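J.: okay, here's the prediction I keep looking at, along with the sequence it came from:
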Amino acid sequence: MPQSTVVAIAMLLMIAAIAESKSTIEPCANSDSCNALVGYTLYADLKVSEVAALFQIDPIALLTANSIDISYADVENHILPSQLFVKIPIICSCVDGIRKSVSTRYKTRPSDTLGSIADTVYGGLVSGEQIREANGNLVTDPSVLDVGMSLVVPLPCTCFNSSDNFLPAVYLSYVVREMDSLAGIASRYYTTVTDLMNVNAMGSVAVKAGDIISVPLPACASNFPRYASDFALLVPNGSYAITASHCVQCSCGPGNLNLYCTPASLAVSCSSMQCKNSNLMLGNVTAQPSSAGCNVTTCSYGGFVNGTIATTLSNFLQPRCPGEHQFPPLIAPPTTVTRDSMFAPAPAPSLSDGAGSKTPKSSFMPSSGSLPGISPANGPIGSTSDATSLVNPLSSFPTLAFLLLLLKLALLTAS
């Protein structure tokens, strides 16, 4: 074979390697974990419970993460439309020196291949080769899978100390689409191109379909004790989280980034949510004007400890009395796909007291004579991550292996 042909094949190999999709990887060295999100586009019409089962998460947690009203009857069986974009709440762990989520398992069905599971079912969040590596010797042929196999599906995620520019943040792993640009992604998620480039260690603004980038979302942080089961709870701005065995619902925004928790409306058996030495219930606030300002008393959530809902009664004086608390807007369970629902951006904090919903259907109505107000459960300010964000190629070994074989044959022929 002519030397020029060998050179051409080598160049094709280099181009293929460069063209592979990239994903932001965060190295780690300890066993801690964090709250994270992955962006997922439904490949078919699926019930809420089906989507939750794909990722082994609580259906109610899926709904609250996307600000979908959980007060609708039989909402877990609501059918979500194909191509709907949703944010999936996951736990991001440190595995083999990098951040990833390994709690998702998939049971194979007839006609499944590793490629179809990765590209279709999980929407490009993982590659077939990554699934193969995560399951060791369980998979011998990626194109022939036994029905009923339980496969670990490693999902991308990052923590970066749960902070962005020293403020609390939750990181969303976002799969870039054909129509996306870095500026467009930054605009949708209320951040800047510079911030995205810094987070993802990017040398240019170029992105292409299939790349997975980390998007920081402003969040409300908790200050629950370390021994609480929901320690380090983070709620992205403009959304909700369910905790304490479905008894407590916490929200973030839109007027500020202070975590605000109230009893959830779900019909479950819960421990007492009344603050000690008070007739105030969780989420209640009383305000008494005085010549010195406004005396405010709050009953706030202190974490879920040994099956008990901890509450904290606080009294403080502030210059003026708080207005009625504004909740993030809730949406009805989606039945159609619109541009907004395809991208589901996290709303930015609003400076207006008139933004947001005053009382979501799923929230607790305070008792007569009390006002909903701001929870004092302000989260600690985060710190920047010491880890380096690396944009590395995702595995696509079948293509590269084929080109390597061609190169080897070409070199043998040339010699």
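T.: Structure received.
J.: from here on, just use CA atoms for contacts and neighbour counts.
T.: Will do.
J.: all helices of the chain, in order?
T.: 3-19, 48-55, 59-65, 114-116, 128-134, 182-188, 193-199, 339-343, 397-414 (DSSP state H).
J.: which one of these lies nearest to residue 205?
T.: Nearest of the helices of the chain to residue 205, taken as C-alpha to C-alpha: helix 182-188 at 6.1 Å.
J.: now the closest one: buried residues?
T.: Neighbour-count burial for helix 182-188 flags 182, 185, 186, 188 (criterion: 16 or more other C-alpha atoms under 10 Å).
J.: of the residues you listed, which is the nearest to residue 76?
T.: residue 188 (27.8 Å).
J.: follow-up on the earlier one: quick one: closest of the helices of the chain to residue 84.
T.: Closest approach to residue 84 among the helices of the chain is made by helix 339-343 (5.2 Å; C-alpha to C-alpha).
J.: and the contacts of the closest one?
T.: 41, 83, 84, 85, 86, 188 (C-alpha atoms under 8 Å, 6 or more residues apart in numbering).
J.: try it again with 7 Å
T.: Applying C-alpha atoms under 7 Å, 6 or more residues apart in numbering, the external contacts of helix 339-343 come out as 83, 84, 85.
J.: and the last one, how many neighbours?
T.: Using other C-alpha atoms under 10 Å, residue 85 is surrounded by 23 other residues.
J.: next up, a second structure to put side by side with the first:
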Amino acid sequence: MVPVWLLTVTVAATLLLTTPTESQPEANFKCATESATCRSLTDYTSTNTTTLNEIATLFGVKHFLDLLGANNLPTNTTNTYKVIPNQVIKVPFPCKCFNGTGKSNNLPRYKIQPGDTLSHIAAIRFAGLMKYQQIQTANIKKIPDANNITAGDTILIPLPCSCDKVGGSSVMHYAHLTENGTNIDIIAQKYGTTSQTLLSINGIEDPNKLEAGQVLDVPLPVCNSNVRNTSVDFPLLVPNGTYFYTANDCLKCKCDSAGSSNNSNSMLQCEESGLKPINHWSVCPSAKCSASVLIGNTTSTDSCSRTFCDYVGYTSRNISVVLVTQNTCAVAPSGSGGSDSGASRSILNGSVWIKLLILIHFLLFFVYHL
């Protein structure tokens, strides 16, 4: 029979090594352009089995196809799709800049359940994407006392985000929850940015202090787009390996930089979706550059360029397209992609290892006195 003290030590070790610490900084993403709006992404994981529908409801995702596109799931995926415990789902949401930081734009809104506390809502319901103090600040008129909330009340959940360009390039900012065993280099390589960029935009001076569960602002490269600033969907930000339905679902636009050295030479690829339009359109407007050239069609190619019918935006009445010539031999900007030569190779915060050593000594002490 396993001794009780050994079970106690094992449980304590598990909790210490898997539970994010309260010392982690609040996630406040810089957002310099006042009142700018854009689309952003956030990580979400649940400790229990859930469904895409439940996640969409929790975060107020109104358009289910947006959730599918952000995770590059087949368009015929149903809302009952099972999400296993700790599976990472990327959730799209609207972002707005205010007073130098970005927060989700009036979404999500959460109805307080019996037994909820602000701490539980922040850490469990929304996976630690914000601190309970940030929820209180966002609802200060309704929640003057963080220890006194009312079941049935609906409160605003402030997700961190940004609409800023990075290094002069458009990106989609992604609130990423760091995992055990990762580091700045690994994250940068995985998401197509650089270690120095991650350190800079997150204000991290010492990469050795990165902790599991810390929320990082990760700028995801997006495909180049000719969408005009007069279009309803401007800025149309679609990260590599994802797709997005636009123009009232009449068009499907995907970003795929496979075969390119980086996204700077990848154009957004838009085509007719074949779906029934939503909102006020009964039928989809024409999306042709000519009688025989549909949106997405290529009309000519040579060794370093191609001319194709490209999407440039939509209004309440029409979809605009134009013939565009793309340089397919563009040279990648200096220093783009990959990891920085001087970047840290250290793993997560050393405090985790200190806790482990303490537990080992604690265990040896009990064994010695048996």
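T.: In hand now; what should we look at? Every value quoted in this text rests on a predicted model; they were computed, and no experiment measured them.
J.: what's the most buried one of the helices of the first structure?
T.: helix 59-65 (a mean of 23; mean count of other C-alpha atoms under 10 Å).
J.: mind putting the buried residues of helix 182-188 of the first structure into JSON lines with distance to residue 319 of the first structure?
T.: What follows is these, written out as JSON lines (distance: C-alpha to C-alpha, whole Å):
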{"residue": "182", "distance to residue 319 of the first structure": "43"}
{"residue": "185", "distance to residue 319 of the first structure": "40"}
{"residue": "186", "distance to residue 319 of the first structure": "37"}
{"residue": "188", "distance to residue 319 of the first structure": "36"}
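J.: ok, the residues you listed vs residue 116 of the first structure, which is closest?
T.: residue 185 (26.5 Å).
J.: give the equivalent position in the second structure for that closest one.
T.: In the second structure, the residue paired with residue 185 of the first structure according to TM-score structural alignment is residue 187.
J.: ok, now residue 126 of the first structure?
T.: For residue 126 of the first structure, the aligned position in the second structure is residue 130, judged by TM-score structural alignment.
J.: so what's its match closest to, chain neighbours aside?
T.: residue 122 (5.9 Å; C-alpha to C-alpha, 6 or more residues apart in numbering).
J.: and the gap between that neighbour and residue 155 of the second structure?
T.: When distance is defined by C-alpha to C-alpha, to the nearest Å, residue 122 of the second structure is 12 Å away from residue 155 of the second structure.
J.: check residue 113 of the second structure too.
T.: 11 Å.
J.: next, the contact list for residue 178 of the second structure, please.
T.: Contacts of residue 178 of the second structure by C-alpha under 7 Å, 6+ apart are 212, 213, 214, 215.
J.: of the residues you listed, which is the most crowded?
T.: That'd be residue 215 among the contacts of residue 178 of the second structure, by other C-alpha under 10 Å, with 27 neighbours.
J.: now which residue in the first structure aligns to residue 94 of the second structure?
T.: With TM-score structural alignment as the criterion, residue 94 of the second structure pairs with residue 91.
J.: wait, doesn't that match sit right on residue 32?
T.: No - counting by C-alpha atoms under 7 Å, residue 91 of the first structure stays clear of residue 32, with 10.2 Å between them.
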